[in-house]
Each structure stands twice: as structure tokens, then as C-alpha cells.
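# Got a predicted structure here, sequence first:
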Amino acid sequence: MATAQETKMEQMAMKRDHYSMIINGERVDSTSGETFTTYNPATGEPLATVAKATTEDAERAVEAARNAFDYGKWKKFPVGKRSRTLNKIAGIMRSRFNELVELEVLNSGKTIAAAQGQVMQAIEDFEFYAGAIVGHKGEVNPVPGQFHNYTEKEPVGVCAQIIPWNYPMMMAAWKIAPAIAAGCSVIVKPASLTPLTALVMAEICTEAGVPEGVVNVLPGSGSEIGNFLVEHKGIDKVAFTGSTPIGKDIMGKASQTLKRVTLELGGKSPNIVFNDADLDAAVDGSLFGIFYNTGQSCEARSRMYIHEDIYDEFMEKFVAKTKRLALGNPMDKGTHIGSIISRDQVESIDGYVQSAKEDGATILAGGQEAKVEGFENGHWYEPTVIADVTHDMKAVKEEIFGPVVVAMKFSDEKEVLKLANDSEYGLGSAIWTKDHGKATRVANGIKAGIVMVNCPFSAFPGTPFGGYKQSGFGRELSTETLDLYTETKSILSYYGNRPLNPLGVE
């Protein structure tokens, strides 16, 4: 016999013409009746209508999440039961893997290869936190005298989680999995351009047995709904992934109610290739570092520093391979470069490229909007390599968020470390060298939260992800993320036989 919860959230096809928001374990439409249309960026065609949340809807979601946390049973579940539920979420996602991948490709325009890797990591995130939460507990601390001190980890409360459009499902998992593992309730605000897989993930959470009100999803305006949640007194924590300017605004607004804040913001990550590197490996890894996910990654290694001794040979190989990257149908496994998320983003990317040309830089590959046969109404940009740049150029200093890389020469370790750190950002970085000592010195000297040595990959479940400087603070994807969703309570007790009279009053 079906439970009431299963009746509320019967499984529906992932691909459908309309998506409702998720509040208190139910699919509900906007109180205003408003919807917005989400598009397939590869074709420019409408994909589905989505319920557009109002502040009244957001208030309902806060009330549902608040009630679920304050009076519900989720945070009181034995940790083993929460763990099993997270594993069940992962199991349902595995069973519907191909559907999730297809929906992610359609809504984001990314290649199927990229979507497969990201959906798989989303699944593994739930599995990781299912295990990590079991070992996340307090400790006993030595105290002088006849005192006993121990600590407990308690969930922080109701969390607003604002996720970006570039990794819709993976970022939703990065936020939801550790929060609910810790016993929190969440309200997810997905990007309006890519809300579909976050909505489906919430449905899967309910299907797996997460109680009503624990996972809520509000698609809608970031400036309206996002700000409403950030300023709401019923929200205890805000986790945001997105641009640095918006992150600063969120931090300021959250400070008015002293909310806990985690910010994963912009980047302009350096990619350093020394003259003793395995050249072919460095070329291939650097290619992935910038062009994976069509360059729409916060940790994209968009500044290449190549040792002067190998610069010409490296660039010849790198540019040749860049020109062989295939743009086309994102569902084709042979496609390397997917579409750009929107027309506005295409124009933003091109603005940076044109500014570099005006500043005297040389375009070695790409440099313009791409036309893809069969996808003429989609949003595309050619993989672009820019040389002859200086550090004061806009294209070198600012985050482009597209398939564009700038390349510069360097002569020694000290010089390149200074150049690498000459940025307001400090998210990712990569080093290519066969010299272990050099790799260690440079890794220690780079002011960035992530350092990749002879490796193009930046994140796996269990590895901390986050930045220095204006790339934000807090770490996701690791066991320490659980600390961001919990409070530590210290309990001190006296076990002596003689009553305490510290003031000595008789």
C-alpha cells in the first residue's frame, strides 16, 4: 500500500512540458499563476514552462522548512537512518541516470560526456555524505579537576541554497547532500536558466523518504526570491555559488541577521607549464582545463603561463588541438564543446575577446561566435586562444566564463608565482612539472584553494572545493562541509562529591 508521501509525489517522466515548484513535499504552482519558459541553449527552442515563485510562495517554503526543522522528525532520525536515506536517493538517481543526463543536456546545452560525469558525481555526493555523516560527531575534551566536557554536533537549521546555471544538478547535490545529511532543512533557489534537474532532485528526495518540508525548491527571480531568502529571519544559513559581486551583496544582507554564509565565487585560475613538464600531457590537460564545460566553470584555468623555453612548441600543439575541437550536437558523444548558456553570455564573451584585440593581443584560434550546422538558432562560441597579452588587459584580469584562454611566457619560478598570484581571485590553479620539489614549492606559494599538479581534474567527492581572496570562503564537497551545516555545542558537567561554592559565600 502506498504511503501518503508516495501518493503526494508519484513518479513522473523527467521530461515534461511544465514543472512545478516543490514546497513541503508537494508539487505546487505559483500563487500568482505566473510561469516562465526555460530554453534549450543549443537550439534556442523552448523546453518547458516552470512555475515562477513569488515572495508569498517563498514565505510558504520558509514556513514549511522551519516547521520541518523545528517540529519534524528528520533531524531526530538516527544518523544511520539518515545515511540510508541518502543512499536511497543515490540509488534512485542511478536507476534513472540516462534520464537525468538527457534532461541536464537539454536544459544546459553541455555535452553528454560532461553531463554524464556531473550527474555521476551528484550521485556520488549523496553516497559520500551518507558515509561521512556517520563519523561526524562530537568529542570528549580533557578538563582539569572533577569536570567532564563533551561536544555535540547539531544541525544549523534552515538553509537557503542558491545555485548557478553552469552545473545545475551537480551544484544542487553539492548543497543538498551535506545539508540534509547534517539534519538541516533546505530551500533551493536554482538558476532561472537551468531549474529542471534541481526540481527533479527534490522529487527524488521525497521519493526516497526524506520527510515533507526538508527539501524545497523555488524557481524564480534571483533578485526577488534570492534576496527574500537571504534577508528572511527564518533562514539560519545561506550557501551561494555564483559571481563575486552578487556574493558580496549576499554577505552584506546576511550580516543583518548574522546568518552563517558559505560563498563559492568567481575565478581566474592560472595554469603553469614548466619547461620540464611532459609536454603532451600538459597540452591535453590544459585543453581540458579551459574548454571543459565550454569554459563555463568557476575554476577554469583561463590564464596559461608557459615557460619561454617551450612556449613555441607548446602553443603550436595547443592551438592545433584547439582547432580540432568539435562543436555540435550536445547529445553526440563525439562533441567536445557544447553551447553557451544564453545570447547574453555569448555577447559578454565576445566583448572580452574584442577588448583583447583592441588592446593589441593576437587571436591564435577562434575569436568569434560559432555557427553550428543544424543548431543555427542556438548559442555558440568558438574555442579561443589569445596570445601577446599583458597583465593589465581586461581579458587577463576578469573572469570571462566561456571557452577563452589567454597565454603568456615566463622565465623562472619566482616570476611565474608572482604572476599567478596577481589576481583578486584565488580558486583553482594547475602546475605541470616533473620536478616534485618545484611542484611542492609552487603549490605552497600559490594563493588558491585548489592546486592541481600534473592533473586537469579539480574535484572529487571528499576533496575540499573552495577559494581564497575574492573567490569566497568555506569548503564544499568534503567532510569539513558538514561543519558548515552544524553547530558545535559544548557541555560541561561537574562530577565531584563536594558542592561547588566558587564565590566562597557562607
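Arrived safely, thanks for sending. Numbering: from 1, shown residues only.

# Every contact and neighbour count from this point should use C-alpha atoms.
Fine.

# neighbours around residue 226, how many?
Residue 226: 24 surrounding residues under other C-alpha atoms under 10 Å.

# what about the residue positioned nearest the centre of the chain, which SS state?
Central residue of the chain (C-alpha atoms, centre = their mean): residue 171, 4.0 Å from the mean position. Of the three states, residue 171 takes helix under DSSP: H, G, I helix; E, B strand; the rest coil.

# ok, for it, nearest residue in space, not its chain neighbours?
Of all residues not flanking residue 171 in the chain, residue 163 sits nearest, at 6.2 Å (C-alpha to C-alpha, 6 or more residues apart in numbering).

# Am I right that the one you found is in contact with residue 193?
No. Taking contacts as C-alpha atoms under 8 Å, residue 163 lies outside contact range of residue 193: 11.0 Å.

# The two: who's more crowded?
Using other C-alpha under 10 Å, the more surrounded residue of residue 163 and residue 193 is residue 163, with 28 against 22.

# circling back: residue 234 versus the residue nearest to residue 171, what's the distance?
20 Å (C-alpha to C-alpha, to the nearest Å).

# Same check on residue 212?
In terms of C-alpha to C-alpha, residue 212 sits 17 Å off from residue 234.

# which residues in the stretch 251-400 of the chain form strands?
260-264, 270-273, 303-307, 362-365, 384-387 (DSSP state E, counting those that start in this stretch).

# Which among the ones you listed is found nearest to residue 436?
Across the strands of the stretch 251-400 of the chain, the minimum distance to residue 436, taken as C-alpha to C-alpha, is reached by strand 270-273, at 13.7 Å.

# residues contacting the residue lying closest to residue 362 once chain neighbours are set aside?
Closest residue to residue 362 apart from its sequence neighbours, by C-alpha to C-alpha, 6+ apart: residue 387 at 5.1 Å. By C-alpha atoms under 8 Å, 6 or more residues apart in numbering, the contact set of residue 387 is 361-364, 406-408.

# How about residue 20?
Residue 20 sits in contact with 27-30, 50-51, 199, where contact means C-alpha under 8 Å, 6+ apart.

# Then residue 402?
294-297, 340, 349 are the contacts of residue 402 under C-alpha under 8 Å, 6+ apart.

# So it, which state does it fall into?
coil.

# of residue 212 and residue 234, who's got more company?
Neighbours per residue, other C-alpha under 10 Å: of residue 212 and residue 234, the larger number sits with residue 212, 24 against 19.

# and the comparison structure, right after this:
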Amino acid sequence: MQNAKAIVPKPLNEPILSYAPGSPEKAALKKRIEELKSQEIEVPLIIGGQEIKTGNMGEMRVPHNHQHILGYYHQAGEKEIKLAIEASMDAWSSWSKTPWEARAAIFKKMASILQRHEEQTLNAATMLSQSKNVYQTEIDSACEFIDFLNFNCWYAQELYEQQPTYSPDGMWNRLEHRSLEGFVFAVTPFNFTSIAGNLPMSPALMGNVVLWKPASSAVYSAHFIMNLFRKAGVPDGVINFIPGSGSTVGPIVMKDENLAGVHFTGSTKVFQSMWSYIGKNIKDYKTYPRIVGETGGKDFCIAHESANVDALVTAMTRGAFEYQGQKCSALSRAYIPTTIWDEVKEKYIAQVKTIKIGDPDDFTNFMNAVIDKAAFDTITSYINDAKTDDNAEIITGGNYDDSIGYFIEPTTILTSDPKYRTMCEEIFGPVLTIYLYDPNDWKNTLKLVDETSP
């Protein structure tokens, strides 16, 4: 019995550690990286709290040293997926009735575990398996993930507090939030460890049960997140961990009548196909699935001729090349007025030349490797096309090397065609395309920006 009104502590954004020379967090992280590099692990499925091994294995390689294998993971097939659905539905009956304060306490505990700075497993795993530099890792798998855990609990409390303020005599109007009657399918990306944790966590916080399929290129860090869920006290069956091929897992999950929600981050094409499938088969579900997705884009910068050139140059460099451009928020196309281009070009090229590329274990490297061979081949195909196209000129980078890791130089394409291919298509890599416009044609240029890419 609880005779108290529980109040979630008001969250604050998690401070970003510096990892400066001699700092304890740097020493702890360096040590944990070496420990993880020295071992190969085997990652099982986690279904209903049980470790399940299928024997159908996938590799977990280091992108910046692709001959280094971190371990192998078992991939879910039809039998395991159906087992996971059964386990989630079994857990639903109790988890959906668990008081929200008890659910929030579990995820608050998880945040407190991550706040122990000497515990650097998730940061080390992210740097190794996703090739992120130390700063990009710290703001992702540490700070943002902790913020998701803490702020989600706060926002859940705010949601539950929204109650009717008036009741007629003899009545008490109350609003109850019910969990979805089925399971949520969480499909998570490789590029943000925090999102990989948040997509299964947030529906679970609200009393839902989850099937979680992480990106195949980020199973390694997802495995350690799943360990944290279990360590914090998430009951068996509430979050079921089913790595595997999207073409195998997706169709089986999507056609199950108990599908009650999709929580997705990834490509626009994949999400549209999922939405389309649900719409066409809506009569087959027990309820109407809630569909939530965040997908890619073709982010732009348009500079006015009054822009501060130094600020513009830094925004272009960091926006385009942080984490090798592998963000849906990465700057991918820029519109620069002809009147300031000479100054912008000189300062921009000089700044890009200062970028260091290499192993994230060297904390002075700003850029690291792209995620895998498929990404490397796709990105470099755009660069190769630009090298032979009369409408394109490469003004920085253009070189690449996958002999050791999947390294691509920060590449900038200057085009005379505002509808050139790299102005329109999402590349998801370290490639920025620039188009020069006449500042006297400002309004039409704004229209051009809006019409060039969805």
C-alpha cells in the first residue's frame, strides 16, 4: 500500500564530461575500451528474460578497423519472433497494471547507473562499434540517454497529472491512461545509442510491452543497453531483444494481430513501407496500431549576405562532418550568396583542412569511419559521380580508403545545378554540396530550397 503522492524529482540536463588529459573519466573510458577490445562476446536474444541462441550468427565488427571482430550475435527467426510476441503478451497482464511510480522508479534507477562516471561500458561500446569520437559519444550514449530516462519520467508524471478540475455533486471525474492492448515494435538505428535505448524504453515506461529490433550494425551497444534494462529491474518479457535481419523480423512482427504500435527511427523508405503495410492490413489487427517514426531528410543551410562568415563557416563544418555526417540532422546542402562566397570559401576550406580523421581511440580525431561497407560504397559512389560530372567540382576531400577502416575524407561539392543529384538525395555521409545564388533573387532561392528535396 502506498499512502503518499509520489513526485518525480525535477530533471536537469546531464553535464557533459570533458575527458581532458588526466581526468578520471578519460582514464576509466580508455581502460574500458581496451578491455572490450581484448575480448570477443556472444550476444543472445533475450525473450521473456531468457537467453536464446539460434546459431544463425551475425558479426559485430569495428568500423575503423574492420578486421577486428568484437563478437557475434544470434539472429531471430520466425520461431523466436513468435516466442517473443507470446512473452510480451504474457508480461502485459501484469506490467500494464503496475503503478506508474513503480515503472518510473526502474528507469530512474537506470539513469543513476549510467551517471556513475567510472562505469564507461556503454560509451566504450559506442566508440568501438559505431566509430564515434569521444565528444559525440559522451553527448549521446551518456548525456542524452540519461536525459531521456530522467525527462521521460518527468513528462509521464505531467501527463498523468492532467485531470478534470470539475466534478458534479456525487461524482468524481478522473482520467485514466491505459496501456496499448498489444505490443509495441521498436526499431532502432545505428547512429544514436540514446535513441536505441529510448525507443523501447519510452513505451515500456507508459505500461506497454515491447519487441526491440536494433540495427544490425549496432547490436553490440544495444546488447549492453539490454543488460542495463535487466540490471535496473525491468521485468522479464516487458522488453524482448530480437536482433536480426529486418527483412526477416519485420514482416513476421507486422502481420501479427497483437501489433499495437510502432516506434521507429531510420530510413524514410522503410518507415513508409511499414506505414503502408499497416494501412492496407488495418482490418487484421485487434486495435488500431499507433505509428510513430523519425526518418531522414536533406537538411540545408541558406546564408543571407549579411551572415557572420566565421559563424557560418563553423556551422557548415560541424553541421556537415560531425559523426561523419551520419545524422538525419546533418547539413547536406548549402546555399551561399555569391557576394560573400570568396571569403566563405577561403575560410571554409582552411577549416576543413584542420579536421583529423582516424581511430576514435585517439581523442584528438574529429572524424572517424562510416558505419560499414555498404555505407562506404554508397557514399563513395556519389563522390565518384561528382568527379566526372561537368556540373560538379570537388573543393575539399574526395578521397577515401577502406583498407583498414571505412574512412572517407570530408568532401565538399560545388555545383552549378541547384537540382544536382547530391543537392536532392540523402547521402548520410561526410558530403556537403554547395550552390551559389544571386542575393537579389532571395525569395526565389527560398522557394528553390523548399522544392528541391522532400
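Right, received. Where do you want to start? As the structure is a computational prediction, the values presented were derived from the model and not from experiment.

# I only care about the contacts of residue 20 of the first structure that end up buried; give me the PyMOL line for that.
Buried subset of the contacts of residue 20 of the first structure, written as a PyMOL selection, criterion 16 or more other C-alpha atoms under 10 Å:
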select buried, resi 27+29+30+50+51+199
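
# The residue nearest to residue 362 of the first structure matches what in the second structure?
Matched to the second structure by TM-score structural alignment, residue 387 of the first structure sits across from residue 414.

# burial measure for whichever residue in the first structure pairs up with residue 363 of the second structure, as a count.
For residue 363 of the second structure, the aligned position in the first structure is occupied by residue 333, per TM-score structural alignment. Using other C-alpha under 10 Å, residue 333 of the first structure has 12 neighbouring residues.

# Check whether residue 333 of the first structure really touches residue 110, as I assumed.
No. Between residue 333 of the first structure and residue 110 there is no contact under C-alpha under 8 Å: 11.3 Å.

# equivalent range in the first structure for stretch 219-229 of the second structure?
The aligned range for stretch 219-229 of the second structure is 195-205, by TM-score structural alignment.

# which stretches of the stretch 301-450 of the second structure form helices?
309-321, 341-352, 373-387, 421-424, 442-452 (DSSP state H, counting those that start in this stretch).

# hey, which of the ones you listed is tucked in deepest?
Of the helices of the stretch 301-450 of the second structure, the one with the most neighbours on average (mean count of other C-alpha atoms under 10 Å) is helix 421-424, at a mean of 21.

# Show me what that helix is packed up against.
strand 431-437 (3 or more C-alpha pairs under 8 Å, 6 or more residues apart in numbering; DSSP states H and E).

# Tell me how far the aligned partner of residue 229 of the first structure in the second structure lies from residue 409 of the second structure.
In the second structure, residue 229 of the first structure lines up with residue 253, judged by TM-score structural alignment. Applying C-alpha to C-alpha, the value for residue 253 of the second structure to residue 409 of the second structure is 39 Å.

# These two: which is more packed in?
Using other C-alpha under 10 Å as the criterion, residue 253 of the second structure and residue 409 rank with residue 409 on top: 24 against 20.

# So what's the residue count around the nearest residue to that one once chain neighbours are set aside?
Of all residues not flanking residue 409 of the second structure in the chain, residue 397 sits nearest, at 5.0 Å (C-alpha to C-alpha, 6+ apart). Using other C-alpha under 10 Å, residue 397 of the second structure has 18 neighbouring residues.

# Please apply the same query to the one 10 residues further on.
As a burial measure, residue 407 of the second structure scores 26 neighbours (other C-alpha under 10 Å).

# pretty sure the residue nearest to residue 409 of the second structure is touching residue 413, no?
No. If you go by C-alpha under 8 Å, residue 397 of the second structure and residue 413 don't touch, sitting 9.1 Å apart.

# on contacts alone, who are the packing partners of the lengthiest helix in the first structure?
Of all segments of type helix in the first structure, defined using DSSP state H, the longest is helix 112-132. Under the contact definition 3+ C-alpha pairs under 8 Å, 6+ apart, helix 112-132 of the first structure sits against helix 79-95, helix 97-108, helix 168-181.

# Can you report how many residues lie near the equivalent of residue 179 of the first structure over in the second structure?
Alignment note (TM-score structural alignment): residue 179 of the first structure maps to residue 203 of the second structure. Neighbours of residue 203 of the second structure under the rule other C-alpha under 10 Å: 22.

# ditto for residue 172 of the first structure
Around residue 172 of the first structure there are 24 residues (other C-alpha under 10 Å).

# and residue 56 of the second structure, what pairs with it in the first structure?
Per TM-score structural alignment, residue 56 of the second structure is aligned with residue 34.

# circling back: quick one, what contacts the residue nearest to residue 409 of the second structure?
With C-alpha under 8 Å, 6+ apart, residue 397 of the second structure has these contacts: 409-412.

# To which residue of the first structure is it aligned?
So residue 397 of the second structure corresponds to residue 366, using TM-score structural alignment.

# how far away is its match from residue 98 of the first structure?
Applying C-alpha to C-alpha, the value for residue 366 of the first structure to residue 98 of the first structure is 33 Å.

# ok, now residue 241 of the first structure?
Counting by C-alpha to C-alpha - residue 241 of the first structure and residue 98 of the first structure are separated by 26 Å.

# out of those two, which sits in the busier spot?
residue 241 (22 against 15).

# Chain neighbours aside, what residue packs nearest to the aligned partner of that one in the second structure?
Using TM-score structural alignment, the equivalent of residue 241 of the first structure in the second structure is residue 265. Closest residue in space to residue 265 of the second structure, ignoring its immediate chain neighbours: residue 294 at 4.8 Å, by C-alpha to C-alpha, 6+ apart.

# right, and residue 118 of the second structure touches residue 28 too?
Yes. Using C-alpha under 8 Å, residue 118 of the second structure makes contact with residue 28 at a distance of 5.6 Å.

# which of the two has more neighbours?
A side-by-side neighbour count of residue 118 of the second structure and residue 28, using other C-alpha under 10 Å, places residue 28 first with 17 against 14.

# is it true that the more buried one lies in a helix?
Yes. Residue state for residue 28 of the second structure (three-state DSSP) corresponds to a helix.

# ok, now how distant is it from residue 205 of the second structure?
Taking C-alpha to C-alpha, one finds residue 28 of the second structure at 31 Å from residue 205 of the second structure.

# Pick the most buried one from the helices and strands packed on helix 112-132 of the first structure.
helix 168-181 (a mean of 26).
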